[in-house]
Every structure is written in C-alpha cells, then in structure tokens.
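S.K.: pasting the structure only:
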C-alpha cells in the first residue's frame, strides 16, 4: 500500500508552462483524502515553489516538502526545518576553486540567498537568468564566517561548454561531492550522499513509513536515486532514457497528466 507520493516538479508534476493541471491536482487531492502524504521533492528552495504549494492547497497535516535535492526536509506552512544536511564553507570554497580552475561559473545557495562570487572572465553564470524568484547577492566566499553553511552549489552555463568542461574535472571532485545535472545547462553539487532518495528516507523515518511504501515520480538525472530507492519508481513518458531504464514503471508525459495516470493506477486503483 502506497503511503507517500514524492513528486519532482519541472517535467513531472508541472506542464511545460509551469502549471499544475486540473487532472493532476484532483488525483493528488483524492490521494490525500485516502490518507496518503503528497510531498514535493525538488532541487529548488521552498521560496521558489510557494506558488505550486498554494496551487495544490495542501492541508496543514500533509504539507511536507523536500527541497534542495534532499538537503532539506521541512513543513510548507511554517517552513520549520525537520532535517538539514548542508555544505560547509570549506566545501563551497573547494567547489569554487575547482570549477574556477576549469573556467566554470559557480553559485552557492543558503536558506536566504544565492551568492555570486567573481566569475571566470567572459563566462558568467546563467543561474540568475533561469531562476527569477530568488534573491541574488554579489559576495566572495572569503567574506563569510567559518561556521556559515550552504544548502547546495550550482554551475549554470551553455550546455556544450558545461559538458566539455565537466568531463575535465578531477576524479577527486566527484569522489568528494554528489554531482548531477537537473537541466541540460545546470549542474548541481550536493554533499556526498545527499540526494532526493536521502531526503525521502529522512522524512519516512519521521512519519514511520518504509521506502517500500513510497511512490516517486520524475524525469531527470537528479530523480534517478529516488526512483530506484522507493517501492514504486515511476518515470514520466518524457523522461530521459537513463531515467526510464532505472524506473519500475513508465507513465504518460507531463503534458498527458502522467502524474494523475500513475496515482489512479497505483494509489486509487481505478
């Protein structure tokens, strides 16, 4: 029996114009009526998904969200932090130095802002271009107190440049960090071992639910871990082939209300 549904947003719950379809909303509300937890599971911070939370009208007893790719578990209504696993300042300095050495721009994000250090010459970050609803601040990492932490780091630049330069990064970088793409032009860097599957596991412990009792839906590389970890891993019809290969099931596309299709089949038994 499925007790928790974990949902990626872009390319999964949301249509191409970033809306929640009436079909998906109804299926989720029907699942909630049956006592199932509905959990948004995203790389974004909570302030970047508030409009989606509002659109779903999640009840206060069912308002858990997993943000920053599993680095943060919190309540949507109060924003209370239930679990947090951030980068240290040393981590962020290491990421910055490594990426800068390969002419890649980098941003670090804490609970309040996105920080913009000096970028490589002629290679600014595209993150401020693709992310519109966050607060950005120009600031160097040597200006922070040593105890300051960051929930994630990102590298956002043209796809061809990103792919070329990332392939040149040292092996030690990937051994120390959890590195994956969430978009073709966006690389996300999390602390080692932190991903959406980890976030779901943290929440399951709090709710006394097993991973086998969870369903997760996603479409991109940063969803693969959670699709493999839960009892019902569902890839969207528009998911990449790598994601479909690790999923147990494939549903319709995000434009075909694939989330609703999966919920109706596995949760509502229609």
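M.R.: Cool, got the structure. Worth saying up front: this structure is predicted, and the values here are computed from it rather than measured.

S.K.: use CA for all of it now, contacts and neighbours both
M.R.: Fine.

S.K.: tally of neighbours for residue 208?
M.R.: 8 (other Cα atoms under 10 Å).

S.K.: and what of residue 172?
M.R.: 8.

S.K.: Please enumerate residues in contact with the one helix or strand it maps to?
M.R.: Assigned by DSSP states H and E, residue 172 falls within helix 171-176. Residues outside helix 171-176 that contact it (Cα atoms under 8 Å, 6 or more residues apart in numbering) are 95, 98, 191-192.

S.K.: just stretch 11-30 next, same as before
M.R.: Contact with stretch 11-30 is made by 7, 10, 38, 52, 55-56, 217-219, 236, 238-239, 253-255, 257-260, 263-264, 268, as judged by Cα under 8 Å, 6+ apart.

S.K.: Is there a quick ChimeraX command that grabs whichever of those are buried?
M.R.: Buried members of the contacts of stretch 11-30, defined by 16 or more other Cα atoms under 10 Å, are picked up in ChimeraX with:
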select :7,10,38,52,56,217,218,219,236,238,239,253,254,255,257,258,259,260,263,264,268
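
S.K.: neighbouring contacts of the host helix or strand of residue 128?
M.R.: Per DSSP H and E, residue 128 falls inside helix 127-130. Residues from elsewhere that reach helix 127-130, judged by Cα under 8 Å, 6+ apart: 107, 136, 155-157.

S.K.: Tell me which stretches of the chain form helices.
M.R.: Per DSSP state H, the chain carries helices over the ranges 22-33, 50-56, 89-100, 127-130, 159-166, 171-176, 196-207, 224-229, 241-246, 258-266.

S.K.: Check it against this one:
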C-alpha cells in the first residue's frame, strides 16, 4: 500500500445533490489501482452512507466523526455513548422541545421528533428516519444528531461535559464522545495497521475537517472550503462541483 486518502463527504466527495459524480468514482478506482486505499471520513454513519460507498467503490471509513472506524468492511474501533447518558439527553431534549436521532454503525432512528428534522435531513438531500423512541435502550449508540437551531447547544455543552458538540449544519449538531474526531479515527486506524509513517492525504471543506487536515501528511482544502481550512491546507483544489477531487488527486500524481 502506497498510502491512504481520506475524503469528507458533503461539500467534498459529493456533488451539489449529495451524489458521487461518475467521473469522481472513476478517479477513485484509478486511485485504488495505483496502490492507494481510499477512506470516507464523515460525520455520517456507515448505515446512512451505504449507497454512497457502493457508488464510489470505497469500503473503509472514519464514521460519526471518529466514533467508528471500518477497514475494508471490518470494524476496528467503536466508541459508544452510555445508555444512561442518552436517557438523560432524551429527557432534556424532550423538555426543551427539540429533537434528536440516535445512531450506531448499522441503523439509526429518530428518538424525539421535531419539525426541524425535515430541514436537518433536507440539508443533505435525504428524508428523516423512522421514529423509534426506545431505540437507544436496547442498542449501542455511537452518535446523536441534536436537531436544533443555534445557540441551543451551548446549554447542553454545560450539562454534558463528557460529550462534544459539532455543529455542521444550521439545523443540527453532531454529538459524540469527548476526545473523538476524524483525526483520532485516522490515528487509531494507522496504529491498527502499524502504518503510522504512511503517506496520508485528506480532502475537506468544513469545521469538522480542521483536525483531520492537521493530522495528515498532505492536507487538501476544497475550493468551497471555509477560510480557516484553506489557511492550513498544503493545496487548495477546485470546488466539489468543479472536479475538485479529481484535480486534487492529479496535483499529487495519485491518478
């Protein structure tokens, strides 16, 4: 293996309709043929990205901001949020009139519904999941999607000091175990393979990509990335809707 390439999804690997362009999928296959292992690195779960992974022919990933790491379909790391903590979160969300979804690497359900769910999931061109208020009671939970407008999460940061709150859309906040991130997921994967010195590349556009770009050998910011990401990038490629992945891979002679 010559190296590992990590791709954020929304605003990065995906186009404006949250799909993988055919040309991008072909570039990923060429990347693999050239001896590099592609990874998805996303705030989303593997359960909700199956179609994306299939269309891109990618079988490894850092999911839910580092909560779960899969390598060629095998789970090599998982961090779960304790059931009692989720229960307390549920009670507080219900009292405040917000909503949230509970995730693991196999399935996800709305636990507390709200009108904002349509906006939160519409932002990534999907529909809200089914409602299952008891899902977290008998199932492991890796991540919560807190459906709320800012600054609602500030109160919850104080109430749940062992959780991290990452706002990635105007309508929702990813809630994960304190200390996890895409960067930590990459680190754990490289340690698992004893490949800490491998050449690594990462493509991203948003706030939850900052640590990831700082953790790899070659950080790449999309043309549509936030300013701080462009400041730390080694290379700034074109927008995600303008062959940004292809142009970035070509810049490094990976394809």
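M.R.: Sure, I can see it. Please read all numbers here as calculations on a predicted model, not as lab measurements.

S.K.: Just the TM-score for the two chains, thanks.
M.R.: The pair, once superposed, lands on a TM-score of 0.85 when counted by TM-score structural alignment, normalised by the length of structure 2; 253 aligned residues with a Cα RMSD of 2.8 Å.

S.K.: Between which two of the contacts of helix 127-130 of structure 1 is the distance greatest?
M.R.: Farthest apart among the contacts of helix 127-130 of structure 1 by Cα to Cα are 136 and 157. That separation is 16.7 Å.

S.K.: If you count surrounding residues, which of these two has more?
M.R.: Taking neighbours as other Cα under 10 Å, residue 136 of structure 1 and residue 157 compare with residue 157 leading, 21 against 17.

S.K.: ends of stretch 62-76 of structure 2, how far apart?
M.R.: 10 Å (Cα to Cα, to the nearest Å).

S.K.: what's the neighbour count on the nearest residue to residue 56 of structure 2 once chain neighbours are set aside?
M.R.: In this structure, residue 56 of structure 2 finds its nearest non-sequential neighbour in residue 25, 4.8 Å apart by Cα to Cα, 6 or more residues apart in numbering. Here the count is done by other Cα under 10 Å, and residue 25 of structure 2 has 20 residues near it.

S.K.: Map residue 25 of structure 2 onto structure 1.
M.R.: Under the alignment (TM-score structural alignment), residue 25 of structure 2 pairs with residue 25 of structure 1.

S.K.: how far away is the residue in structure 2 sticking out farthest from the centre from residue 148 of structure 2?
M.R.: Most distant residue from the mean C-alpha position of structure 2: residue 95, 28.5 Å away (Cα atoms, centre = their mean). As judged by Cα to Cα, residue 95 of structure 2 and residue 148 of structure 2 stand 13 Å apart.

S.K.: next one: residue 24 of structure 2
M.R.: Taking Cα to Cα, one finds residue 24 of structure 2 at 33 Å from residue 148 of structure 2.

S.K.: just residue 249 of structure 2 next, same as before
M.R.: 37 Å.

S.K.: Now do the same for residue 166 of structure 2: its match in structure 1.
M.R.: By TM-score structural alignment, residue 166 of structure 2 lines up with residue 180.

S.K.: For that match, give me its contacts.
M.R.: With Cα under 8 Å, 6+ apart, residue 180 of structure 1 has these contacts: 187-189, 221-222.

S.K.: Taking those together, which two end up most distant?
M.R.: Maximum distance among the contacts of residue 180 of structure 1 (Cα to Cα): 12.8 Å, for 189 and 221.

S.K.: distance of residue 79 of structure 1 from residue 159 of structure 1?
M.R.: Counting by Cα to Cα, the gap from residue 79 of structure 1 to residue 159 of structure 1 is 34 Å.

S.K.: try residue 41 of structure 1
M.R.: 24 Å.

S.K.: These two: which has the busier surroundings?
M.R.: Using other Cα under 10 Å as the criterion, residue 41 of structure 1 and residue 159 rank with residue 41 on top: 29 against 14.

S.K.: thought residue 43 of structure 2 was touching residue 65?
M.R.: Yes - under the criterion of Cα atoms under 8 Å, residue 43 of structure 2 makes contact with residue 65 at 4.6 Å.

S.K.: Pull the contacting residues for the equivalent of residue 115 of structure 1 over in structure 2.
M.R.: With TM-score structural alignment defining the correspondence, residue 115 of structure 1 maps onto residue 109 in structure 2. By Cα under 8 Å, 6+ apart, the contact set of residue 109 of structure 2 is 101-103, 129-132, 135.
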